[in-house]
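**Q** Kindly generate the corresponding structure for this input.
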Amino acid sequence: MLAGALGSAVALILTGTGTAAAAPPAPDEPVRSGQAWMGAGTRIEQGPASSAAGEITPMDTSGVQGIDVSHWQGAINWGSVKAAGIDFAYMKATEGTSFKDSSFNANYTGSYNAGLIRGAYHFARPNVSNGATQAGYFASNGGGWSRDGKTLPGVLDIEHNPYGAMCYGLSTTQMRTWINDFYNTYKARTTRDVVIYTTASWWNTCTGNWTGMATKSPLWIAHWGTSNPSIPSGFPTWTIWQYTATGRVGGVSGDVDRNKFNGSFTRLQALANNSA
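**A** You can find the predicted model right below:
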């Protein structure tokens, strides 16, 4: 979808409930436990993004476009999202070992019914349990997978800790073990390789430039305000790129993360179906 076409679809349309988006904490305010979202830690690294009302950040809005959401976006009109040229969406399902996003069920079902290819993500909390425990919780609470052509593999959202120490108090060796345990447990539960969402800065710092996941997990890289995202050590390329946190899309009230898939729509379907 070309940027001009997307630019014509920036009307803020709510669903019939009239529920508006809640305002996430300001950059200098703490995030309450369980309330993190994809990019909450990224903004600590890359700075708070901002945009004028109604504008789309002028990044790469060509190709296969997607968004990621959580309860912070409020009620979403998924039919309008689809009409705005969005082909895929990820939504927060879980965090840590006990939090489930309050909007997950509505978003997961609504996006599917509107014809989007969708998936779920887990916000990692490596300081509260081991990776296997959190992978099991995720798989049991929205992170499952089925070969229906509409369900993408789950995402491990592992980024700068918005609650405290950047690397959650783990050494690079401990972090590698945590991620590997999450990966192995998720694959055992779903048969799929978990997608990893991260930033180059966080990954290189907190895993010690680890290359151990490069041939196993598709990479979802977060790098805002650039035309050429930096990727972590060892990964050959990115599969999804989160290029802004201040995009606008018809059907969503306020800013929403915008993403691009690295390939054609047919390749996106192949990722959903786990086919070559």
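
**Q** use CA for all of it now, contacts and neighbours both
**A** OK.

**Q** my guess is R118 contacts G149, does it?
**A** No. At 9.6 Å, R118 does not count as touching G149 under the criterion of CA atoms under 8 Å.

**Q** contacting residues around P229?
**A** When contacts are counted by CA atoms under 8 Å, 6 or more residues apart in numbering, P229 is found next to 221-223, 241.

**Q** now it: how far from W238?
**A** 9 Å (CA to CA, to the nearest Å).

**Q** any shared contact partners between those two?
**A** I221.

**Q** what's the closest non-adjacent residue to V128?
**A** Among residues not flanking V128 along the chain, G96 sits closest, at 6.8 Å (CA to CA, 6 or more residues apart in numbering).

**Q** correct me, but the one you found touches G131?
**A** No. Here G96 lies out of contact with G131, judged by CA under 8 Å, at a distance of 9.4 Å.

**Q** With neighbour numbers in mind, choose between those two.
**A** Taking other CA atoms under 10 Å, G96 and G131 do not tie; G131 has more neighbours (27 against 23).

**Q** Can you name the residues that contact that one?
**A** G131 sits next to 178-183 when contact means CA under 8 Å, 6+ apart.

**Q** Neighbour count: R118 and G149, which is higher?
**A** R118 (26 against 15).

**Q** Not counting its neighbours along the chain, what's nearest the more buried one?
**A** Closest to R118 by CA to CA, 6+ apart is A89, at 4.8 Å.

**Q** The helix or strand the one you found falls within: which residues count as buried?
**A** Assessed by DSSP states H and E, A89 sits inside strand 86-95. By 16 or more other CA atoms under 10 Å, the buried positions in strand 86-95 come out as 86-95.

**Q** ok, now stretch 268-276?
**A** Buried residues in stretch 268-276 (16+ other CA under 10 Å): 268-269, 271-274.

**Q** List just the nearest of these to W210.
**A** L271 (24.2 Å; CA to CA).

**Q** need the helices for this protein, in chain order.
**A** For the chain, the helices defined by DSSP state H cover 3-7, 42-46, 78-83, 104-113, 131-140, 172-190, 200-206, 265-273.

**Q** Make TSV from the ones you listed and add distance to T215 to it.
**A** Below are the helices of the chain laid out as TSV (distance: least, CA to CA, whole Å):
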stretch	distance to T215
helix 3-7	33
helix 42-46	24
helix 78-83	32
helix 104-113	28
helix 131-140	19
helix 172-190	12
helix 200-206	15
helix 265-273	15
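
**Q** Quick check: which of the ones you listed is nearest to S62?
**A** Once the helices of the chain are compared by CA to CA, helix 3-7 is nearest, at 6.3 Å.

**Q** what's stretch 207-216 in contact with?
**A** 171-173, 175-176, 180, 193, 203-204, 232-236.

**Q** Would you indicate which residues of stretch 107-122 are buried?
**A** Neighbour-count burial for stretch 107-122 [16+ other CA under 10 Å]: 107-108, 110-112, 116-122.

**Q** One more sequence to fold, the one below, so I can look at both together:
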Amino acid sequence: MARKSQKSNIYKRLFFCLIFINLLFIGYFIFQKTEWFSYLENKFHQTFIRSSIPEGDYIYGIDVSQYQGIIDWNKLSSKKNNYLVDFALIRATAGKNHRDIYYTYNWKESKKNDIIRGAYHYYRPNENSTEQAENFIANVKLEPKDFPPILDIEQLSKIQSVESLKEGIKNWLNLIEAHYGIKPILYSGTYFYRDYLSDFKDYKIWVANYNSVLDPLPEKKWIMWQFSDNGLVEGIEGPVDQDLFRGNKKDLNLYLLK
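**A** Okay, the predicted model is just below:
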């Protein structure tokens, strides 16, 4: 009986080993298929995505943060790229104490590769606006030919009223303007701007709208349009936000720091 029991245990082990090997093989096969389909999807986007870029007198750019990982700015600026990236808007800070982990690298490399750069702050509506402005000022040193400072606001607060939120936004904008000597640019989505930010009429608008529209915000003379969040470009692994500046290079130079 003991010998039969030993044989039975050996067969069971062999059986489970075979199942395990088969599962590994199936997993590897699925992974390879996923990689292949991902490759095909990327090639499809790189081949056809340009047709989705709105037509008009625009300059093409992107906006990036740490979520894009380490960017190969040399490839990004190459004439071989599917896109001619003229400008990049780079997240510098978020809230009262966060600094984007790739900000310094992106800031230096974009300039090194002759890409016009801009720095933006992601506004956290539940945090103190003065501390958020101080965070941006402590981390961002602007130079001639850079974009003005940019405030990214896209969420309501959970702890304060809309009016109080607006006061905080205005405070941030005033502090930044006082420090850099130029009015910041406001970034937000079409509907958020209409519902909560239409009072800020004196500020240039960078608007986000991914719908197939001719104009993302007809009632406002916006200067930039984030028209997609799933672009693919050489030098960046994975999707990236795509943007258009409204005008030509001569127009763009008028907005840059002197």
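
**Q** TM-score them against each other, please.
**A** TM-score of the superposed chains, computed with TM-score structural alignment, normalised by the length of the second structure, equals 0.75; 209 aligned residues with a CA RMSD of 2.0 Å.

**Q** out of the helices of the first structure, nearest to V64 of the first structure?
**A** helix 265-273 (6.2 Å).

**Q** what's the mean distance for the closest one versus the second structure?
**A** In the superposition against the second structure, helix 265-273 of the first structure averages 1.5 Å from its aligned positions (mean CA distance after the TM-score superposition for the first structure).

**Q** what span of the second structure lines up against that helix?
**A** Counting by TM-score structural alignment, helix 265-273 of the first structure pairs with residues 249-257 of the second structure.

**Q** so I101 of the second structure makes contact with Q68?
**A** No. If you go by CA under 8 Å, I101 of the second structure and Q68 don't touch, sitting 11.0 Å apart.

**Q** Excluding sequence neighbours, find me the nearest residue to the residue nearest in space to the middle of the second structure.
**A** Centroid-nearest residue in the second structure, with CA atoms, centre = their mean: V64, separated by 4.0 Å. Spatially, and ignoring its direct neighbours in sequence, V64 of the second structure is nearest to I90 (5.1 Å; CA to CA, 6+ apart).

**Q** Counterpart of the one you found over in the first structure?
**A** Match for I90 of the second structure (TM-score structural alignment): M91.

**Q** From T207 of the first structure, how far off is the counterpart of E167 of the second structure in the first structure?
**A** Under the alignment (TM-score structural alignment), E167 of the second structure maps onto T177 of the first structure. Going from T177 of the first structure to T207 of the first structure by CA to CA gives 10 Å.

**Q** Over to R258 of the first structure?
**A** In terms of CA to CA, R258 of the first structure sits 26 Å off from T207 of the first structure.

**Q** Show me which of those two is the more surrounded one.
**A** R258 (27 against 21).

**Q** Now do the same contact list for the residue nearest to the more buried one when sequence neighbours are not counted.
**A** Using CA to CA, 6+ apart and skipping residues adjacent in sequence, the residue nearest R258 of the first structure is I67, 4.8 Å away. For I67 of the first structure, the contact set (CA under 8 Å, 6+ apart) comprises 86, 88-90, 256-259.

**Q** Compare these with the second structure and list the overlap.
**A** Using both residues aligned by TM-score structural alignment, their matches' CA atoms under 8 Å, the second structure keeps these contacts from these: 86, 88-90, 256-259.

**Q** Distance from the chain centre to stretch 168-187 of the first structure, please.
**A** 19 Å (CA atoms, centre = their mean, to the nearest Å).

**Q** My error: substitute stretch 69-77 of the second structure in the last question.
**A** Distance, centroid of stretch 69-77 of the second structure to centroid of chain: 14 Å (CA atoms, centre = their mean).

**Q** Likewise for stretch 50-61 of the second structure?
**A** For stretch 50-61 of the second structure, the distance to the chain centre is 18 Å (CA atoms, centre = their mean).

**Q** Could you tell me the end-to-end distance of that stretch?
**A** 13 Å.

**Q** Please apply the same query to stretch 155-171 of the second structure.
**A** For stretch 155-171 of the second structure, the first-to-last residue distance is 17 Å (CA to CA).

**Q** And for stretch 58-70 of the second structure?
**A** End-to-end for stretch 58-70 of the second structure, by CA to CA: 27 Å.

**Q** now stretch 251-270 of the first structure
**A** 27 Å.

**Q** Counting neighbours, which bits of that stretch end up buried?
**A** Going by neighbour count (16+ other CA under 10 Å), the buried part of stretch 251-270 of the first structure is 251-262, 268-269.

**Q** what would those look like in a markdown table with distance to A214 of the first structure?
**A** Below are these laid out as a markdown table (distance: CA to CA, whole Å):
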| residue | distance to A214 of the first structure |
| --- | --- |
| G251 | 35 |
| V252 | 34 |
| S253 | 36 |
| G254 | 35 |
| D255 | 31 |
| V256 | 28 |
| D257 | 24 |
| R258 | 24 |
| N259 | 20 |
| K260 | 20 |
| F261 | 18 |
| N262 | 16 |
| L268 | 19 |
| Q269 | 22 |
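
**Q** Just to be sure, which of these are found in strands?
**A** Using DSSP state E, the subset of these located in strands is 256-261.

**Q** Residues contacting stretch 218-225 of the first structure, please?
**A** 39, 42, 46, 59, 193-200, 229-231, 235, 237-245.

**Q** and that stretch, which stretch of the second structure?
**A** Residue span in the second structure matched to stretch 218-225 of the first structure, by TM-score structural alignment: 204-211.

**Q** Off-centre distance for stretch 68-84 of the second structure?
**A** 15 Å.

**Q** now do the same end-to-end measure for that stretch.
**A** Using CA to CA, first and last residues of stretch 68-84 of the second structure are 18 Å apart.

**Q** which residues make contact with that stretch from outside it?
**A** 46, 60-61, 85, 102, 106, 109-110, 113-115, 233-240.

**Q** To which residue of the second structure is the residue nearest to R258 of the first structure aligned?
**A** Aligned partner of I67 of the first structure by TM-score structural alignment: I62.

**Q** what does G79 of the first structure give?
**A** Residue correspondence to the second structure (TM-score structural alignment): G79 of the first structure is matched to N74.

**Q** swap in V155 of the first structure?
**A** Aligned partner of V155 of the first structure by TM-score structural alignment: I150.

**Q** Can you tell me how far that match is from A92 of the second structure?
**A** Distance from I150 of the second structure to A92 of the second structure, by CA to CA: 10 Å.

**Q** what residues are shared contacts of those two?
**A** Joint contacts of I150 of the second structure and A92 (CA under 8 Å, 6+ apart) are 119-121.

**Q** Would you quantify the distance from D199 of the second structure to L165 of the second structure?
**A** Distance from D199 of the second structure to L165 of the second structure, by CA to CA: 13 Å.

**Q** higher neighbour count, the two?
**A** Counted by other CA under 10 Å, D199 of the second structure and L165 do not tie: L165 has more neighbours, with 21 against 11.
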